[in-house]
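> need a structure here:
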Amino acid sequence: MKILSRNTHNTHNAQTVSYIDTQAVSGHKVLRNTYMLLSMTLLFSALTAGATVAFAIPGPGILLTLVGYFGLLFATTKLQNSAWGIASVFALTGFMGYTLGPVLSHYLGMAGGSSIVMTAMAMTGLIFMGLSAYVLISKRDFSFMAGFLMIGMIVAFVTSLGALFFQIPALSLAISAMMVLLMSGMILFETSNIIHGGETNYIMATVSLYVTIFNLFTSLLQLLGVIEKE
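Predicted coordinates for the structure are as follows:
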């Protein structure tokens, strides 16, 4: 009986190790595919934003922006398991690049605007790479942040609408600072979620990280723009 129990225990341990190894391989595959698609969508989005700036194309307005964003996000979610999901990702990120163009035009028109944009871009890249590297090296599980981040995003979204409609600059600045912290947390959470098997679809992982980077960049732009004016 003891020998049978020991053999059963060893078999269970072997199965557990095998499952963990399989999960790790799967997580790294999703991460690799995510980073590849993310780099392509960021480039495509940058080209779209650059074209919008170059041809002075006006922004779509808040209503069309929200409809376009949530509509394309819904389509991407529905198509995430098909080849059309990739096309939907490029449509979503291209649209967001288009909405970013007028914002870039605004800052580039300011004194020292080019410096503001380049600094925001550099800071975004450093924050993303630094936090992602920390998760990959430490392999820490940041899933415990899910509830906090969700509540924070809801509060930030609602208050940002209030700041927009009631034109409260101080509140907008506070929201931008809050968004930098929230997006930093999202980078930790999303990267951890991928490598630990919480997110197994690289299309949705790409969308999550892209939106995080987009929000981080625009929030840093606003903060640096205010500092430049001081």
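> Every contact and neighbour count from this point should use C-alpha atoms.
Noted.
> give me the number of residues near residue 17?
When neighbours are counted by other Cα atoms under 10 Å, residue 17 registers 12.
> Please read the previous query as pertaining to residue 117.
Look at residue 117: counted by other Cα under 10 Å, it has 22 neighbours.
> what's the closest non-adjacent residue to it?
In space, not counting the residues next to it along the chain, residue 117 is nearest to residue 221; the distance is 6.5 Å by Cα to Cα, 6 or more residues apart in numbering.
> three-state assignment of the one you found?
What DSSP: H, G, I helix; E, B strand; the rest coil gives for residue 221 is helix.
> where exactly do the helices run in this protein?
Here the chain has its helices, by DSSP state H, at 2-54, 61-78, 84-108, 113-138, 146-166, 169-195, 202-229.
> In contact with the residue nearest to residue 117: list those residues for me.
Counting by Cα atoms under 8 Å, 6 or more residues apart in numbering, residue 221 touches 116-117, 120.
> quick one: which of the residues you listed is nearest residue 80?
Ranking the contacts of residue 221 by separation from residue 80, with Cα to Cα as the measure, puts residue 120 on top at 30.8 Å.
> mind checking how far the closest one is from residue 4?
Separation of residue 120 from residue 4 (Cα to Cα, to the nearest Å): 63 Å.
> Looking at those two now, which is surrounded by more residues?
Per other Cα under 10 Å, whichever of residue 120 and residue 4 has more neighbours is residue 120, with 22 against 9.
> Distance of that one relative to residue 146?
Relative to residue 146, residue 120 is positioned 26 Å away (criterion: Cα to Cα).
> Likewise for residue 53?
To residue 146, residue 53 is 36 Å away according to Cα to Cα.
> again, but for residue 12
Computed as Cα to Cα, the residue 12 to residue 146 distance reads 31 Å.
> Compare those two (neighbour count), which wins?
Set side by side, residue 12 and residue 146 show unequal neighbour counts under other Cα under 10 Å, the larger going to residue 146 at 15 against 12.
> compare with the first, here's sequence two:
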Amino acid sequence: MQTQQFERVATRSGVEINKVLRNTYMLLAMTLAFSAAVAGVTMALNLPYPGMIITLVGFYGLLFLVSKTADSAMGLVSVFALTGFMGYTLGPILNMYLGAGMGDVVIMALGGTALTFFGLSAYVLVTGKDMSFLGGMMMAGFWVIIAAFVANIFLQIPALSMALSCLFILFSSGAILMQTSAIIHGGERNYINATVTLFVSLYNIFVSLLSLLGMGGDD
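Have a look, this model is predicted:
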């Protein structure tokens, strides 16, 4: 009797995990497409970059809105508002690279981002490893990134900018590993929160790769 009950609970849990995973990837694909469309419109209209302050306020404000509405239907609206805003900030950056004749850099950054995401996700999904042990290192890495970011605002040293981009890639890769692991082990049941984590990680990896490859290709 207890064995049958355990099997029913395990089956129900597996179904819920698969549902969260499926909904997360579906929403992630939709938000990526929407963000790309917004970026395309921004590029076509040649709209200006909103600036560091507006970008940070807009990003964290919308991120807070997502966290507050993630358990309701309004959460979907919040997710698209956040990813659309991030797409808008990406448009002027892409225009800058394309205007400088660095379209190959954009393509390589896109390919590198896709390869990183699929590789990391596949690793966790295939091995089923619990990546929660990365939590402590991720917290330490977060504060290192904050310190490096603030220092870079004042110092503007190319080597520091390159190191910061590398840190963003490592941190975001860790976030993808942890978030995917949390989903398949039942630690994450909200696909909206999971989608935002993965989207922001992909955005950071892409922008960081743009920066690194752009430095490498700068004459």
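> Fetch the TM-score of the aligned pair.
A TM-score of 0.95 describes the superposed chains when it is computed by TM-score structural alignment, normalised by the length of the second structure; 219 aligned residues with a Cα RMSD of 1.5 Å.
> picking that back up, the second structure: which residue goes with the residue nearest to residue 117 of the first structure?
Under the alignment defined by TM-score structural alignment, residue 221 of the first structure corresponds to residue 210 in the second structure.
> Not counting sequence-adjacent ones, nearest residue to the counterpart of residue 44 of the first structure in the second structure?
For residue 44 of the first structure, the equivalent position in the second structure is taken to be residue 34, counting by TM-score structural alignment. Beyond its immediate neighbours in the sequence, the residue positioned closest to residue 34 of the second structure (Cα to Cα, 6+ apart) is residue 84, lying 6.5 Å away.
> dump the residue contacts of the match of residue 44 of the first structure.
With contacts taken as Cα under 8 Å, 6+ apart, residue 34 of the second structure has the following neighbours: 80, 83-84, 87.
> go on, residue 184 of the second structure?
With contacts defined as Cα under 8 Å, 6+ apart, residue 184 of the second structure is in contact with 17-18, 21, 125, 128.
> Map it onto the first structure.
Structural alignment (TM-score structural alignment) places residue 184 of the second structure against residue 195 in the first structure.
> What separation is there between its match and residue 139 of the first structure?
8 Å.
> cool, and residue 25 of the first structure?
As it turns out, when the distance is counted by Cα to Cα, residue 25 of the first structure lies 14 Å from residue 139 of the first structure.
> got any residues that touch both of the two?
Residues touching both residue 25 of the first structure and residue 139 do not exist when contact is defined as Cα under 8 Å, 6+ apart.
> For residue 205 of the second structure, see how far away whichever residue in the second structure pairs up with residue 126 of the first structure is.
When the structures are aligned by TM-score structural alignment, the residue of the second structure matched to residue 126 of the first structure is residue 115. Applying Cα to Cα, the value for residue 115 of the second structure to residue 205 of the second structure is 11 Å.
> Compare those two (neighbour count), which wins?
Neighbours per residue, other Cα under 10 Å: of residue 115 of the second structure and residue 205, the larger number sits with residue 205, 28 against 12.
> Not counting residues beside it along the chain, what's closest to the more buried one?
In space, residue 205 of the second structure comes closest to residue 169 once its chain neighbours are excluded; the distance is 5.0 Å by Cα to Cα, 6+ apart.
> what's near enough to touch the one you found?
Per Cα under 8 Å, 6+ apart, neighbours of residue 169 of the second structure: 204-205, 208-209.
> Trace it over to the first structure, please.
So residue 169 of the second structure corresponds to residue 180, using TM-score structural alignment.
> check contacts around the equivalent of residue 11 of the second structure over in the first structure.
When the two structures are superposed using TM-score structural alignment, residue 11 of the second structure falls opposite residue 21 in the first structure. Under the criterion of Cα under 8 Å, 6+ apart, the contact list for residue 21 of the first structure is empty.
> Give me the buried positions along stretch 121-135 of the second structure.
The neighbour-count criterion (16 or more other Cα atoms under 10 Å) identifies 121, 124, 129, 131-132 as the buried residues of stretch 121-135 of the second structure.
> That one spans what distance, first to last residue?
End-to-end distance of stretch 121-135 of the second structure: 17 Å, with Cα to Cα as the criterion.
> Stretch 31-44 of the first structure vs the second structure, average offset?
When the second structure is superposed, stretch 31-44 of the first structure averages 0.4 Å from its matched positions, counting by mean Cα distance after the TM-score superposition for the first structure.
> starting at the chain centroid, how far to that stretch?
Here stretch 31-44 of the first structure is found 12 Å from its chain centre; the criterion is Cα atoms, centre = their mean, to the nearest Å.
> got a list of what the residue lying closest to residue 26 of the first structure once chain neighbours are set aside touches?
Counting by Cα to Cα, 6+ apart, the nearest residue to residue 26 of the first structure once its immediate chain neighbours are dropped is residue 197, at 7.3 Å. With contacts defined as Cα under 8 Å, 6+ apart, residue 197 of the first structure is in contact with 23-24, 26-27.
> Who wins on neighbours among those residues?
Most neighbours among those, by other Cα under 10 Å: residue 27, with 23 neighbours.
> Kindly provide the distance from that residue to residue 227 of the first structure.
In this structure, residue 27 of the first structure lies at 40 Å from residue 227 of the first structure, with Cα to Cα as the measure.
> Residue 66 of the first structure too?
Using Cα to Cα, we find residue 66 of the first structure at a distance of 28 Å from residue 227 of the first structure.
> for stretch 211-227 of the first structure, which positions count as buried?
With the criterion 16+ other Cα under 10 Å, stretch 211-227 of the first structure contains buried residues 211-225.
> Between all of those, which two are separated the most?
Among those, the pair separated by the greatest distance (Cα to Cα) is 211 and 225, which sit 21.0 Å apart.
> Isn't the residue nearest to residue 34 of the second structure up against residue 38?
Yes. Taking contacts as Cα atoms under 8 Å, residue 84 of the second structure lies within contact range of residue 38: 6.0 Å.
> So what touches stretch 107-115 of the second structure?
Residues contacting stretch 107-115 of the second structure (Cα under 8 Å, 6+ apart): 202, 205-207, 209-210, 213.
> Thank you, goodbye.
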